[in-house]
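[1] Model the structure of this input:
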Amino acid sequence: MFDETDQLSVNALRALSIDMIERAGSGHPGLPLDAAPMAYVLYSRHLRVDPQDPEWINRDRFVLSAGHGSALLYSMLHLSGFATSLADLKQFRQLHSKTPGHPERGIVAGVDATTGPLGQGLAMAVGMAMAETHLAAQFNTPQQQVIDHFTYVMCGDGDLMEGISHEAASLAGNLKLNKLIVLYDSNDVSLDGATARTFSDDAQQRFAGYHWDYQKVAAGNDLAAIDAAITAAKATAAPSLIEIKTTIGYGAPKQGTHLVHGAPLGQVDLAATKRNLGWQEAPFTVPAAVQQRFQTQVQQRGHQAHQQWQADLATYQQTQPALAAQLHQALTQELPVDWQADLPQYTLGAGEAGRQTSQKVIQALAAKIPSFWGGAADLASSNKTDIAASGSFSATTRQARNLNFGVREFAEAAAMNGIALHGGTHVFGGTFFVFSDYMRGAIRLAALQHLPVTYIFTHDSLAVGEDGPTHEPVEQLMSLRAMPGISVIRPADPNEAVAAWRLAMTTNDRPTVLVLTRQQLAVLQGSLSQPDGVSRGGYVIAPQQHGTAEGILIASGSEVALAIEAQQRLRKFGHDVKVVSMPCFDRFMQQPVAYREKVLPRQIRRRVSLELGTTLGWERFVGLDGLSLGIESFGASGPAAEVLADYGFTADAVVAAYQKLWRADNQIQTPIRRSVI
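    The predicted structure follows:
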């Protein structure tokens, strides 16, 4: 039963939210006013969280996919006893505050995911639900359910318009993620006006087609109906969508219109809204009865559930010591002592494609690290991302470690974010490099949230050949390097590929992008002698023969071997240059100045970069006097060797480019003495 204090609590959420927005002079009052009832019912009757320990692994997750409604979430966190004070609410949307304009994971406790780009919250929640059911299958016993929680989402019309919502919902339905429950704030209004102008989907038929359970609550203020719908959803064998019909900006003079979506109400309408809600308190004031209700319904209930879980865990540790130890290792992200023992090692020889080396590494890691899992967007056989010793994660094989994302690159990347946010596993996912564009929005959120996910992007360049320009990445490499907070690694040979994986597995604060070849990569002498080269981002892989180098050739990936070949030919013409392998720009720039100066001495200004991609960005390393050889157009279809030759990626072309640079220098400088061969 719900009483007057419950309704007062709902209005307290509404009042706090619009006070925050009015004080900030910006924000979105529409959702907090209409969705406060569903948020209150969820937190007070269903969501199991402990504000005293916000990172408790077996807590329920809540993702506000409609992140523009952040004022509602912050108000809820404050009343629920999380570390969000009234002072924090008063700093809503202010610089360096704990209450930014959209929810940001890590800024304030109780925010389970960074949201705002619509649709991604829903897709991250799918990943969270995948992680929960996978860990449950690994660690639960018939007697003890140490991993057993729900993942809840609040989304709006805009979320369900975004294409990623289709991808994610389809995947969740196929996997029968029955502990995923979505509260759909169905108010028929978006930023520009009524949704009927652009959006006439039948939610019931749509989600029935995804094999979801569907319910509808006709009145968004009916607390009992919302409660009953959530209770029923928790008992289903499928993911659940509860469509709750609301009036955007409920209580405001302009309710039901887009005018209350994304701007403060203004003092006049703010006062009118509070009168319509029967709210008489001063701004940022919460009645004692409301505070008491939240203390008992959220704080005490959640803390008691946490204490009971801790007691159950203690028993689990006694009765299942091996599983308990493995669970602890998974939750702390601690790698086994011998996790590197069976990684492949390479000596000089023919080598192999980058994706093949990665495949061997994946098998070695999977054998040592039970929490390691991943897959691809229906390209596992080409990306070489299958774990051979495991089956496919599915509705009936939750413990399996191969993730089949289907042809859903955006949902794949967002689900990986959700898996990482949940905790307890190391996740990777792959596709062709050119299709990383489909994932970019989710990669950005991974970087923003400092998530240690690993992307395996194969078919890295024009060497794809016959598949032609639609499948040949040109701008993707530099585009991802331009994104803050990620490490993009393009290995030059098998040893660099192994080192790249080693770096990815020991990185806990950012995503790692592995850009791998389909073409063969020979084992290079320099990678054998400098095992820390990749972790430093760049290193001298082939030094000059005598004294100070006349020039520097800088390359990444398969072009490093080409640079070494050009180096050998240049020596025949008296040019003694050194070759630098630059697999990871950001790691190199993080090195001490002295190390960077050793690799790229500033007095050596004659520099040439080689890379099968756009040259924008290489000026950082070649300087104003250098030359960048790359691709400034899209590719072409044909045998790989012919395509590369046509685009000037041959040793002869590199030699000619360097000699041209040398001649240009010597028109205005005293000729340098040629090295003696």
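[2] When you work out contacts or count neighbours from here on, use the C-alpha atoms and nothing else.
    Fine.
[3] where do the strands sit along the stretch 351-500 of the chain?
    Ranges of strands within the stretch 351-500 of the chain are 352-353, 372-376, 402-404, 426-432, 454-458, 487-489, based on DSSP state E, counting those that start in this stretch.
[4] I'd like those strands written out as CSV, with distance to D586 and mean neighbour count added.
    Output for the strands of the stretch 351-500 of the chain, formatted as CSV (distance: least, C-alpha to C-alpha, whole Å; neighbours: other C-alpha atoms under 10 Å):
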stretch, distance to D586, mean neighbour count
strand 352-353, 24, 19
strand 372-376, 25, 26
strand 402-404, 29, 23
strand 426-432, 21, 26
strand 454-458, 16, 25
strand 487-489, 6, 27
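[5] what's the closest of those strands to V63?
    strand 426-432 (20.1 Å; C-alpha to C-alpha).
[6] next one: the closest one to chain centre, how far?
    For strand 426-432, the distance between its averaged C-alpha position and the chain's averaged C-alpha position is 11 Å (C-alpha atoms, centre = their mean, to the nearest Å).
[7] Could you do stretch 139-152 as well?
    Mean C-alpha position of stretch 139-152 versus that of the full chain (C-alpha atoms, centre = their mean) differs by 25 Å.
[8] can you list contacts of that stretch?
    If you take C-alpha atoms under 8 Å, 6 or more residues apart in numbering as the criterion, stretch 139-152 is touched by 57-63, 125, 128-129, 132, 135-136, 179-183, 309, 312-313, 316, 323-324, 327.
[9] Now with 7 Å, please.
    Taking C-alpha atoms under 7 Å, 6 or more residues apart in numbering as the criterion, the residues outside stretch 139-152 that touch it are 58-63, 125, 128-129, 132, 135-136, 179-182, 313, 316, 323.
[10] And this one, please, so the two structures can be compared:
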Amino acid sequence: MPASKLDQLCVNTIRTLSIDGVEKANSGHPGMPMGMADVAYVLWTKFLKHNPKNPDWYDRDRFILSAGHGSMLIYSLLHLTGYDLSLEEIKNFRQMGSKTPGHPEYGMTPGVETTTGPLGQGFGTGVGMAIAEHFLGAKFNKEDHKIVDHYTYAIVSDGDLMEGISHESASMAGHMGLGKLIYLYDSNRISIEGSTDITFTEDVTKRFEAYNWHVIEIDGHDHDQITSAIEEARSVQDKPSLVVCKTHIGFGSPNKQDKASSHGSPLGEEEIKLTKEAYGWENEEAFHIPTEALTKFREAVEKGKEAEERWNSAMKVYEGSFAKEAGQFKKWMSRKLSDELKNKLPVFEEDEKGMASRAASGKVINAIKDVVPNLFGGSADLGGSTKTDIEGYGSYIEDSPTGRTVHFGVREHGMGAAVNGMALHGGMVPYGATFFVFTDYMRPAIRLAALMKVPSIFVLTHDSIGLGEDGPTHQPVEHLASLRAMPNVTILRPADANETSHAWKAALENQTGPTLLVLTRQNLPTLSRNESNKAELVQKGAYIYSESEGDTPDTILIGTGSELQYAIEAKSLLKEEGVDARVVSMPSWELFEKQDATYKEKVLPAMVINRVSIEAGSTFGWQRYVGEKGTSVGINSFGESAPYEELYKHFGITTDAVVEAVLANNRR
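    Now for the predicted structure:
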């Protein structure tokens, strides 16, 4: 059935704002907003629970534009429905300093729930948001008191469904039965290179039905069909829904509808004129918003206010009946950590045999699980290896919707995006775990976590050639260097069990970006501690583990993770050679760089130029700490398959290598 005259006017207002924004910027993607305007209009005016005047209201529905190239669609919707996004910002689309960047960015534009652009990331992130809603609802809702009750919607594209992450994430969501996850698929059959007939001919409906999704196919320009489909999707509570919306990219453009030319380029002045005439647009002035349309859209302000007020009232009733749960709920939402955390961190006795830092991490997780009761996570089918299961609370879904150990399956990319989604949703302290080498499969999600400044935690074990016999395919060599190059990522590679305890504390306290805990497979000695080298100094990124005998050391030995022990041993051997050494533990470059100049000079005094670093990874980047006259002991080739003790000797990552490097520096 055709839309009403007013509805059509509103839809065309979305279209023309999008067209004009792209044209003024002379850059962007007009076709998708033109094609999906009908679907977006129905969703936003009839179903989406949101408050434009309080974008962060907790129980709002989450909306994700996974097809982030169509960003003018969400910017038009946000402006029209009354968010703090002015028409001037719409006119400044893709310009320096505007709130309307080329792809939606979390934290920049009110109402944008996650950064999208790399296709498939929004799809995967939405799965994490739906997991959070499901878990928190099961945890806090009572039979007649639902304080967690919202949907996660997304508009996804052909490109999203082609990307590998969509396969992982869709499989995960279907297995978990996330009934409040509804994706609206813009099936316009056009990508940059032309018709999807040249690349994408699978039966999407059958594919998603095989994933255990509820699938509905509709005409994406028929408002009655759109309304019925969303209502049907909302009624299906035991599986996620995909609404396949058959649409026309560049809808209404006489010469560019259904053509790739409308995908990623402005329509052009003449085509815009013809398109607006096809819409029956009487006023051809750019960025024109009819009063009747704006009045209709701005109904969202009052509706949103009323929805939030109803929730606030329900929350007060909940507090009166369930005071303990209400207090816990508010604390979880605040992201505040318990004052008891420090007291619950395990302290490990000095032990020459020690334990692997992955094993120590597992002990930390289970020591703090009750003082961080919203700690929630798991691994990519590696729980036994990464030691990341939370004991005593069961598995999420398999045992209970309130289970705290998540089985993500062999889906690192989907896991990374889901962890980000949980962190963005709020109320959770989420983590995901895998072998360090497999960050290659989750790098886009780590990068977006850094860009968005969200506190995702990634536990990455088997961190070097120290994993041994599995060989070079599983031995990360370049990964520390490459991830250290990524802005706003905090990496910690602890040297023993006690450093691991405080590395976890640093991760939990980092609220402005992702933290990577890089841990060993092999045992590490639990080191001697005193007041001057307490493990809590991990949070400074680097500290003096063992001081020189003189006021100024002859050399500084810098070790990270499993290699600190070799620096400690080298200090004793160098003493026999008459060299007075200082040993520095440097578990985190990023935390060290946050310290003031005085502290950094204290740890690494500029006058000491004989410096040696030792790390079982690429030496790339270490020059910033060892200087031009220093030496880095590491590995700059791929590994080998052999017991790890043999590998360390084979690649020269040994105490003797550290000693020789110091002496060679002295001989220069």
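[11] Could I get the contacting residues of the counterpart of A311 of the first structure in the second structure?
    For A311 of the first structure, the aligned position in the second structure is S313, judged by TM-score structural alignment. When contacts are counted by C-alpha under 7 Å, 6+ apart, S313 of the second structure touches no other residue.
[12] give me the element S313 of the second structure is part of.
    Taking DSSP states H and E as the criterion, S313 of the second structure maps to helix 299-321.
[13] now the angle from whatever helix or strand comes next after that helix to helix 299-321?
    Tracing the chain C-terminally past helix 299-321 of the second structure and defining elements by DSSP H and E, one meets helix 323-334 next. For the pair helix 323-334 of the second structure and helix 299-321, the angle between their directions (axes from the mean of the first three to the mean of the last three C-alpha atoms, to 10 degrees) equals 140 degrees.
[14] Please name the nearest non-neighbouring residue to L77 of the second structure.
    Closest residue to L77 of the second structure in three dimensions, ignoring its sequence neighbours and counting by C-alpha to C-alpha, 6 or more residues apart in numbering: I14, at 7.0 Å.
[15] which outside residues touch the host helix or strand of that neighbour?
    Assigned by DSSP H and E, I14 of the second structure belongs to helix 5-25. Residues from elsewhere that reach helix 5-25 of the second structure, judged by C-alpha under 7 Å, 6+ apart: 28-30, 33-34, 37-38, 41, 72-73, 76-77, 90-91, 93-94, 266, 268, 279, 286-287, 289, 293.
[16] give me that answer again for 6 Å
    Among residues not part of helix 5-25 of the second structure, those counted as contacts by C-alpha atoms under 6 Å, 6 or more residues apart in numbering are 28, 30, 34, 37-38, 72, 76, 91, 93, 266, 286-287, 293.
[17] ok, of the residues you listed, which come out buried?
    When neighbours are counted using 16 or more other C-alpha atoms under 10 Å, the contacts of helix 5-25 of the second structure contain these buried positions: G28, P30, M34, A37, D38, M72, S76, K91, F93, P266, F287, A293.
[18] Select from those residues every entry located in helices.
    Secondary-structure check on these using DSSP state H: residues within helices are M34, A37, D38, M72, S76, K91, A293.
[19] Looking at those, point me to the pair that's furthest apart.
    The widest separation within those (C-alpha to C-alpha) is 22.3 Å, between D38 and K91.
[20] Need the nearest residue in space to N276 of the first structure, chain neighbours excluded.
    If you skip the residues right next to it in sequence, N276 of the first structure has G251 as its closest partner in space, 5.6 Å away by C-alpha to C-alpha, 6+ apart.
[21] That neighbour against T273, yeah?
    Yes: here G251 of the first structure lies in contact with T273, judged by C-alpha atoms under 6 Å, at a distance of 5.2 Å.
[22] Looking at the ones in helices among the buried ones among the contacts of helix 5-25 of the second structure, which is nearest Y566 of the second structure?
    For Y566 of the second structure, the closest of these turns out to be M72, at 56.0 Å, with distances computed as C-alpha to C-alpha.
[23] quick one on the thing from earlier: so which of the strands of the stretch 351-500 of the first structure gets nearest Y539 of the first structure?
    With C-alpha to C-alpha as the yardstick, what comes closest out of the strands of the stretch 351-500 of the first structure is strand 487-489 (13.4 Å).
[24] which residues of the second structure does the closest one align to?
    Under TM-score structural alignment, the match for strand 487-489 of the first structure in the second structure covers residues 490-492.
[25] Not counting the matching stretch itself, show me its contacts.
    By C-alpha under 6 Å, 6+ apart, the residues outside stretch 490-492 of the second structure that reach it are T515, L516, L517, P587, S588, E590.
[26] Which among the residues you listed count as buried?
    Using 16+ other C-alpha under 10 Å as the burial test, those include T515, L516, L517, P587, S588, E590 as buried.
[27] mind giving me JSON lines with the residues you listed and columns for distance to G427 of the second structure and secondary structure?
    Listed next are those as JSON lines, based on distance: C-alpha to C-alpha, whole Å; DSSP: H, G, I helix; E, B strand; the rest coil:
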{"residue": "T515", "distance to G427 of the second structure": "18", "secondary structure": "strand"}
{"residue": "L516", "distance to G427 of the second structure": "20", "secondary structure": "strand"}
{"residue": "L517", "distance to G427 of the second structure": "22", "secondary structure": "strand"}
{"residue": "P587", "distance to G427 of the second structure": "29", "secondary structure": "coil"}
{"residue": "S588", "distance to G427 of the second structure": "27", "secondary structure": "coil"}
{"residue": "E590", "distance to G427 of the second structure": "26", "secondary structure": "helix"}
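[28] export these to CSV and tack on distance to H474 of the second structure?
    Putting these into CSV (distance: C-alpha to C-alpha, whole Å) gives the following:
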residue, distance to H474 of the second structure
T515, 22
L516, 18
L517, 17
P587, 22
S588, 23
E590, 25
